[in-house]
Structure formats: structure tokens, C-alpha cells
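Participant: Sequence unavailable; structure follows:
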């Protein structure tokens, strides 16, 4: 049974998000990012991948809010974690609080013991709202950037290691490698279809700028890159090295190959995201990356007796 739509300020209406809304949601999220960061950094492929998350039922787990003119004002989805975005022109009217109530109620309805929200540290009003609702900081996330006014130098790989651009036949091996590597900190493994929707099947996937490392014919490292048209930058969606080959400089080599490939395509900046559970921040700083901005993952424990609009 669906959770009732939240009580919204006068003039706003809510409905579930559909696959046809991807571009609309993308523009809404981009407006939020430009207000906060001065630039957009999300592509439509990520919005589509979120809507296709296993277990997420768009008719029950998503909302898109329009104003009386039909313009999109806010959106939310919830599925173990949640995202809520309110257009800058519609903030301060209670939409964020209403959607937060709805997301918590929906998570509780399906038996969730907790809900997770990621909030930019540069958005003090959103941080204050979460803290007032008993959310607590859990993990820090960083977006890092590598400036490339000149073509980056690329070190030679260790003996016995070959480095080359990504090929179509690498998809399943890359999925296995990355999921194995991420098992050390992620809460669940992603199936190949779920992983592929967010990476190699995403419209922004850039195989020529993605890089793999092999030893004895076996994939031991991969950097999965996206060419994001709205940003004019390269982006590394995932980077992984097999545990047996860490400490040999392979991650640095993968990064540098990808940086150089983007530079040769006219990009002068490449970015990637990481968080405090991976322990990888020091590696990225050593290769010359700098933190552009940070976010904090907040978690709230849900009590069954709480209800919508508490």
C-alpha cells in the first residue's frame, strides 16, 4: 500500500516519477547543483540509473512536485537511502520538510530500520533540517578534481603489467573486479545489469578514456570513465585494483592514463568521488588531485511508531 502523498504548500501537487521524467529531473537537479556549486555535475544517465534501482518501485518510491504553472519544483526517491532536491526558486516553503516526512514514512512502511541521506556540507539549511530530525553523520564524501593545463605525464607500469583502453569484452571482468574490490566497504554487491546501467551502459560512458590493467591476461585494475557533456569535464565513476596487486602504483597509473586520454580530447579537468570508508583519499591527493567540495552521509534510525507528518 502506498504512503499518502505529503501535505504540500498551496499551489503544489505531487505525482510519482516516470522514466519519461528523466530529462525534467535532470534539469531540476542541475539547477540545484548550479546554485550550490556554480556548475552542474549530474548527467541524465545517473538519474535513469537511480530510477532503475533494483527494489525501487517508481509508483510508490518516487515523487515529483510541480507548481501551479506545471514547472518542476522538487523531487524525491527512497530505497534504502533517499535523495531529495528542491529547486532554488522553491526553497523556504516547506517542500524539503514535507518530502523528508514522506521518505521516512515510506522507508518505515517497507520495514526499513533506518534511512540515509547525503547532504552537501555547503548547504547549511539542509544540514540543519536533518540534524533537527535526529539524523547523525555517518560518512564523509569528497568530489576531487585534477587540473590539466598541460598533458599529464604517465609512469611506466610494473613488469608484467599491461595497461590499455577499455574494450567491449572487458565488461564482465571489470564488473567482477570492481564488486570484489568494493566488497571491503559497500553494503551489498550489485548485479551485472545494475552495475552496467550506472557505468558501461550509461550514455556518458567513455570507453576510450577508461583504462584497464592486466597481468597474465587477467584484469587486475580498471578505471571506468564518463564524459559528462554538461560539465565539460572528465569523470572517473569507479577505480579498482585487485588486492593482490595493490601497493605497486597501478591505481596511480590507471588514473594518469585516464587523465591523459581526457586531456587529448580537450578536457582540462577530471573529477572523481570517494568517501571516508574507502581509505582512498590519500592516494588521490598524492597524485595531485584536490578536494573541490564535500558532503556528509547522514543516517536516521526509524521507529515503527512514528508516522507521516509527525
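Facilitator: Ah, there it is. A quick note: this is a predicted structure, and the numbers were derived from the prediction, not measured.

Participant: all contacts plus neighbour counts: C-alpha atoms, from now on.
Facilitator: Noted.

Participant: List the residues that contact residue 248.
Facilitator: Neighbouring residues of residue 248 by CA atoms under 8 Å, 6 or more residues apart in numbering: residue 158.

Participant: could you say which helix or strand contains it?
Facilitator: Under DSSP states H and E, no helix or strand contains residue 248.

Participant: now swap in residue 112 and tell me
Facilitator: Using DSSP H and E, no helix or strand contains residue 112.

Participant: There's contact between it and residue 105 in this structure, I believe.
Facilitator: No. Taking contacts as CA atoms under 8 Å, residue 112 lies outside contact range of residue 105: 9.6 Å.

Participant: Between these two, tell me which one has more neighbours.
Facilitator: Ranked by neighbour count (other CA atoms under 10 Å), residue 112 and residue 105 place residue 105 first, with 25 against 18.

Participant: Give me the secondary structure label for that one.
Facilitator: Put simply, residue 105 is helix when judged by DSSP: H, G, I helix; E, B strand; the rest coil.

Participant: That one and residue 158, how far apart?
Facilitator: 53 Å (CA to CA, to the nearest Å).

Participant: for residue 188, same thing?
Facilitator: 32 Å.

Participant: out of the two, which sits in the busier spot?
Facilitator: residue 158 (13 against 9).

Participant: what sits against the more buried one?
Facilitator: Residue 158 touches 248-250, counting by CA under 8 Å, 6+ apart.

Participant: what separates stretch 295-303 from the chain centre, distance-wise?
Facilitator: Mean-position distance between stretch 295-303 and its chain equals 17 Å (CA atoms, centre = their mean, to the nearest Å).

Participant: List the buried residues for that stretch?
Facilitator: 295-300, 302 (16 or more other CA atoms under 10 Å).

Participant: Same question for stretch 28-47.
Facilitator: 28-33, 40-47.

Participant: same question, stretch 103-112
Facilitator: Those would be 103-108, 112, for stretch 103-112 by 16+ other CA under 10 Å.

Participant: Now render the residues you listed as a markdown table, adding distance to residue 205.
Facilitator: Formatted as a markdown table, the buried residues of stretch 103-112 follow (distance: CA to CA, whole Å):
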| residue | distance to residue 205 |
| --- | --- |
| 103 | 31 |
| 104 | 33 |
| 105 | 36 |
| 106 | 33 |
| 107 | 32 |
| 108 | 35 |
| 112 | 33 |
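
Participant: Closest to residue 130 out of these?
Facilitator: Set against residue 130, the nearest of those by CA to CA is residue 104 (11.7 Å).

Participant: Now the nearest residue to the closest one once chain neighbours are set aside: which helix or strand?
Facilitator: Closest residue to residue 104 apart from its sequence neighbours, by CA to CA, 6 or more residues apart in numbering: residue 115 at 6.8 Å. For residue 115, the host element (DSSP H and E) is strand 114-120.

Participant: ok, and here's another one to check against it:
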């Protein structure tokens, strides 16, 4: 049963994680929620609301785009609060949800949001036989070393500039999500190198809410090295390392209309679509 809208408190983190987990393909954890709340620029008192059965958080990207993150079964008042806060922070209102959340998506449409894009959660079982990674000529790979932080950051930002609606993160913002000890697994950070020059990267870890799964959080190849097999080899290398660790499967998220056709690469590697996330936008007159 819904209660009054209020800012969430520290003791609500577990309940919020459960609301997120209701429709997410992998469960969320209390620590993930706390990390969201401690993100640079996020003000828990002003940027989130909770009523017991739903949760909304509003995050500005700094360029006019604002993401309204909604979970649970939101009341019209909850959606209206999120939209109102978003209007204070930007001019392009974006939101969305997993297609299994039949309460949320119609509510967004009733408030004037329209679907504009889809993203897929893709998955593969690691028990099946797999192709061995064969590195393209001139490219090798190594794992993360202390001092690599800036190199991984810069390669990540560069390789994702060709994605749909790319988000330019500051180093501090990126470090908050990538270098936090609970998610940083140096042996699962892979840097593809052509000599001393980065050609691509894969940032992976065990999924926080489903530790039997390996998560490919980031996979990118620089333009110069695309269409040479580096992306596929990075992916297969990650799968091989997951198997070595005894993980049962692998997951990742991808734009369903990827400009670099990453979705096709993942399908060719044996992954399948396990869930779909619909992205909505409300145009402000």
C-alpha cells in the first residue's frame, strides 16, 4: 500500500532495492542503491521520492537531458513529482522501464511520454562450448594495473561517443561508478593494446545481485580498430575468464539499434535477448 511521498532515508535502501528488483533481469542490492545516492551531484533530499510501493530518482546529465528513474507501481502523483523535479533540472525529459512492468509504462504514456528507443539485456549460458578468442594481428591484451585509471576512463569515453545519446562523464563521475571497491575487479578489466596504444577495452565484474553471472559493463573499440575482430575477441576473452572463475552465465546491456551494430556482434557470439527496456521521452513545448 502506498504512503505519502517523501525523501527516502538510509533505512529505506533495502526496500528500494527490492522495488528495483521486481522487474530488473538481475536483482539490485542495497549497496547499489546507496552508491546511487552518493553519486556526484545527486541530492537525496531533493532528487528522490519514495512512498513504500514506488520510487523515483531524478538525474541530470548536465546538457539539458534529465533521466527520471521510476520503479515499482507509481501513483500519478509520483510521476508528476518526478516530472516536476526534472523540469527544474533540464529541458529534455527521459524515462523508461522494463517491458514486464505493466503498471509503469502505461502510466508514463498517460503523462505524455512517448517511446523513442529500446535497449536489450542479453545473456549467454557459459556451460555451452565456446570459440577460443584469437586476437587480431598486432593486438594483445592485459588486465588493469594501478595507474591505468585515466587510460581506461579516456578509452571508455572515446569509444562510446558513437553510441546513441552518449553521456560525457567527468572523471570523478566515472570513478564513482567504476572504481568503487565493491565493483572493481582488476582481473576482469581488459585493455586491448596495439603496441602501447589502447585499441579497446572491456570492464567486467560479477553481477552484484546475481554473483553467478559475469557482467560485461563496458565493451568498446576505438574507431581505428573496428571491423578487425577486436570487439568479438574482447567479448570471448571475457567469457573465457568468467568460465575460469566458475561463473554460470554472462549478461550485458546494449542499444537495440546500436550505431556500431554491437547487438549483432553479441548475437553472433551466441548471446540472446533476455529482456527489453523501453526508453521514453516527453517533449516540453
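Facilitator: Good, I have the coordinates. If you're wondering where the values come from, they're calculated on a predicted model, not measured in any experiment.

Participant: on that earlier part again, helices - which of the buried residues of stretch 28-47 of structure 1 land there?
Facilitator: The helices, defined by DSSP state H, take in 28-33, 44-47 from the buried residues of stretch 28-47 of structure 1.

Participant: between those residues, which is nearest residue 204 of structure 1?
Facilitator: For those, the nearest to residue 204 of structure 1 is residue 45 (7.0 Å; CA to CA).

Participant: Do a quick rundown of the helices in the stretch 51-200 of structure 1.
Facilitator: For the stretch 51-200 of structure 1, the helices defined by DSSP state H, counting those that start in this stretch cover 58-61, 95-109, 124-132, 171-182, 192-198.

Participant: Adding distance to residue 151 of structure 1, write the ones you listed out as a markdown table.
Facilitator: Below are the helices of the stretch 51-200 of structure 1 laid out as a markdown table (distance: least, CA to CA, whole Å):
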| stretch | distance to residue 151 of structure 1 |
| --- | --- |
| helix 58-61 | 44 |
| helix 95-109 | 44 |
| helix 124-132 | 38 |
| helix 171-182 | 27 |
| helix 192-198 | 28 |
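
Participant: Of all those, which one is nearest residue 165 of structure 1?
Facilitator: helix 171-182 (12.2 Å).

Participant: Mind reading off the mean deviation between the closest one and structure 2?
Facilitator: Mean deviation of helix 171-182 of structure 1 relative to structure 2 after superposition (mean CA distance after the TM-score superposition for structure 1): 0.9 Å.

Participant: Of the contacts of residue 158 of structure 1, which is the nearest to residue 203 of structure 1?
Facilitator: Checking the contacts of residue 158 of structure 1 one by one against residue 203 of structure 1 (CA to CA), the nearest turns out to be residue 250, at 27.2 Å.

Participant: Touching, the closest one and residue 157? I think so.
Facilitator: Yes. Taking contacts as CA under 8 Å, residue 250 of structure 1 lies within contact range of residue 157: 7.0 Å.

Participant: and for those two, which residues touch both?
Facilitator: With CA under 8 Å, 6+ apart, residue 250 of structure 1 and residue 157 have no common neighbours.

Participant: These two: who's more crowded?
Facilitator: residue 250 (25 against 16).

Participant: Alignment lookup: the more buried one to structure 2.
Facilitator: Here residue 250 of structure 1 is matched to residue 230 in structure 2, going by TM-score structural alignment.

Participant: From residue 257 of structure 2, how far off is that match?
Facilitator: 20 Å.

Participant: which SS state does residue 277 of structure 1 fall under?
Facilitator: Strictly by three-state DSSP, residue 277 of structure 1 counts as coil.

Participant: Can you show me the helices along the stretch 151-285 of structure 2?
Facilitator: 171-178, 230-244, 262-268.

Participant: what residue of structure 1 matches up with residue 251 of structure 2?
Facilitator: In structure 1, residue 251 of structure 2 lands on residue 271 (TM-score structural alignment).

Participant: what about residue 16 of structure 2, which SS state?
Facilitator: Assignment for residue 16 of structure 2 (three-state DSSP): helix.

Participant: Can you report how many residues lie near it?
Facilitator: Residues near residue 16 of structure 2, counting by other CA under 10 Å: 25.

Participant: Make sure it is actually in contact with residue 31.
Facilitator: No. The pair residue 16 of structure 2 / residue 31 is not scored as a contact, 10.8 Å apart, by CA under 8 Å.

Participant: Centroid-nearest residue for structure 1?
Facilitator: Central residue of structure 1 (CA atoms, centre = their mean): residue 46, 7.3 Å from the mean position.

Participant: Next, the contact list for the residue nearest to that residue when sequence neighbours are not counted, please.
Facilitator: Excluding the flanking residues, the one nearest residue 46 of structure 1 by CA to CA, 6+ apart is residue 198, at 6.4 Å. Residue 198 of structure 1 sits next to 45-46, 49 when contact means CA under 8 Å, 6+ apart.

Participant: quick one: residue 198 of structure 1 from residue 116 of structure 1, how far?
Facilitator: Look at residue 198 of structure 1 and residue 116 of structure 1: by CA to CA, they are 20 Å apart.

Participant: How about residue 50 of structure 1?
Facilitator: 15 Å.

Participant: Alignment lookup: residue 166 of structure 1 to structure 2.
Facilitator: Using TM-score structural alignment, residue 166 of structure 1 lines up with residue 144 in structure 2.

Participant: and residue 249 of structure 1, what does it touch?
Facilitator: 157-158.

Participant: now residue 17 of structure 1
Facilitator: 58-59, 62-64.

Participant: Can you find the partner of it in structure 2?
Facilitator: Taking TM-score structural alignment, residue 17 of structure 1 has residue 8 as its aligned residue in structure 2.

Participant: Do I have it right that residue 217 of structure 2 meets residue 208?
Facilitator: No. In terms of CA under 8 Å, residue 217 of structure 2 does not count as a neighbour of residue 208; the distance is 11.5 Å.

Participant: More neighbours: which of those two?
Facilitator: Shown here are residue 217 of structure 2 and residue 208; by other CA under 10 Å, residue 208 has more neighbours (19 against 16).

Participant: How much space separates that one from residue 37 of structure 2?
Facilitator: 17 Å.

Participant: before we move on, what about residue 282 of structure 2?
Facilitator: Taken as CA to CA, the span from residue 282 of structure 2 to residue 37 of structure 2 is 25 Å.

Participant: Nearest residue to residue 79 of structure 1 in space, ignoring adjacent ones along the chain?
Facilitator: Distances taken as CA to CA, 6+ apart place residue 56 nearest to residue 79 of structure 1, at 5.8 Å, with adjacent residues excluded.

Participant: Aligned to the one you found, what sits in structure 2?
Facilitator: In structure 2, residue 56 of structure 1 lines up with residue 42, judged by TM-score structural alignment.
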